[in-house]
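In: need a structure here:
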Amino acid sequence: MGDTAAKKYSLKEVEAHKDKKSCWIVIADNVYDVTKFLEEHPGGEEVLLEQAGKDATENFEDVGHSTDARTMMKDYLVGEIIDEEKTNTPEKLKKKWSGDSNDPDNSSSWKTWLIPMALALAASLIFRFFFISKN
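Out: Model prediction:
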């Protein structure tokens, strides 16, 4: 991070940049001026304008951007969020992504395998009952 990264912005300051003339977004507590990138964005400018002036970290991560996209971000970095308003500090990210089994937000992880297994079991029982028992 160069000299521009040393610049600190509040979320209120970022919020003032939410249109085609000046489009800023926050990703992982870093502030990016993506105004010049609007027309080049592969997903269309609307995607960026929807997130303009706010923290787009979750949406950015949900899309699963490539390494190239993450490298390109450096060109648009203008600073970072002031310390008091940071939400993606390493400690918070570690907790969020650690898979802590005591974390109530992590309760959906068992659903990702249990529900499909239950459906597969039900389908096999139905198949056995209707097709195999008739022979």
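
In: From here on, just use CA atoms for contacts and neighbour counts.
Out: Fine.

In: can you give me the helices in this protein?
Out: Assigned by DSSP state H, the helices in the chain fall at 11-15, 45-51, 57-63, 67-72, 90-97, 111-127.

In: so how far is the last one off the chain centroid?
Out: In this case it means helix 111-127. Chain-centre distance of helix 111-127: 30 Å, with Cα atoms, centre = their mean, to the nearest Å.

In: To compare against the first, here's the next sequence to fold:
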Amino acid sequence: MTTEFTREQVAAHSQPGDAFIIIDNVVYDVTAFLDDHPGGAEVLMDNAGRDASDCFHDIGHSQDARDWMLQFRAGEVAAAERREVRVRSAAWAEPGEGDSLRGLLAAWAPPLALSALAALLYLYLFG
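Out: I've put the predicted structure just below:
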């Protein structure tokens, strides 16, 4: 059986020696992870005792990070207090984005424009 926590109970765990966070209605005890977090302990402590779902997804964590966090799972948010989990995808990982003409232009337009400008400037100054 999974341990359930109210959001108030999670909020009580907001100190460096006792830090819980919520990500997508799952409660994680990140106390032992504070010193190992690649982004630093401060990021976790800024979200300790709170729902860090938006922050977690905004950063765009890798699948390895998602797998690693499973070992810190403490339980889930109580059913009555769960929030809707939105399906998120990183903006840089939109399916098909890189294959379209729009994606190609978005990637190559700035360097090509700068190259053309540099060539014109060179011809004007030295040509």
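
In: What does the superposition give as a TM-score?
Out: With the length set by TM-score structural alignment, normalised by the length of structure 2, the two chains reach a TM-score of 0.64; 114 aligned residues with a Cα RMSD of 3.3 Å.

In: hmm, back to that, I'd like the helices of structure 1 as TSV, with distance to residue 25 of structure 1 appended.
Out: Listed next are these as TSV, based on distance: least, Cα to Cα, whole Å:
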stretch	distance to residue 25 of structure 1
helix 11-15	7
helix 45-51	7
helix 57-63	9
helix 67-72	14
helix 90-97	19
helix 111-127	31
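
In: Output those helices in CSV, with distance to residue 24 of structure 1 and mean neighbour count appended to each entry.
Out: Shown next, in CSV, are those (distance: least, Cα to Cα, whole Å; neighbours: other Cα atoms under 10 Å):
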stretch, distance to residue 24 of structure 1, mean neighbour count
helix 11-15, 6, 17
helix 45-51, 8, 17
helix 57-63, 13, 12
helix 67-72, 15, 10
helix 90-97, 22, 11
helix 111-127, 35, 11
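
In: Just tell me which of the ones you listed ends up closest to residue 81 of structure 1.
Out: Between residue 81 of structure 1 and the helices of structure 1, the tightest spacing by Cα to Cα is seen for helix 11-15, at 6.8 Å.

In: average gap between that closest one and structure 2?
Out: In this overlay with structure 2, the average offset of helix 11-15 of structure 1 from its partner residues is 0.6 Å by mean Cα distance after the TM-score superposition for structure 1.

In: Packing partners of that helix?
Out: strand 22-27 (3 or more Cα pairs under 8 Å, 6 or more residues apart in numbering; DSSP states H and E).

In: Give the aligned range of the strand it packs on in structure 2.
Out: Mapping strand 22-27 of structure 1 onto structure 2 (TM-score structural alignment) gives residues 18-23.

In: Please list the outside residues in contact with the matching stretch.
Out: 10-11, 13-14, 27-31, 44-45, 47-53, 56, 77 (Cα atoms under 8 Å, 6 or more residues apart in numbering).

In: Please apply the same query to stretch 52-60 of structure 1.
Out: Contact partners of stretch 52-60 of structure 1, identified using Cα under 8 Å, 6+ apart, comprise 11, 14-19, 23-29.

In: let's see it at 7 Å
Out: 14-19, 23-28 (Cα atoms under 7 Å, 6 or more residues apart in numbering).
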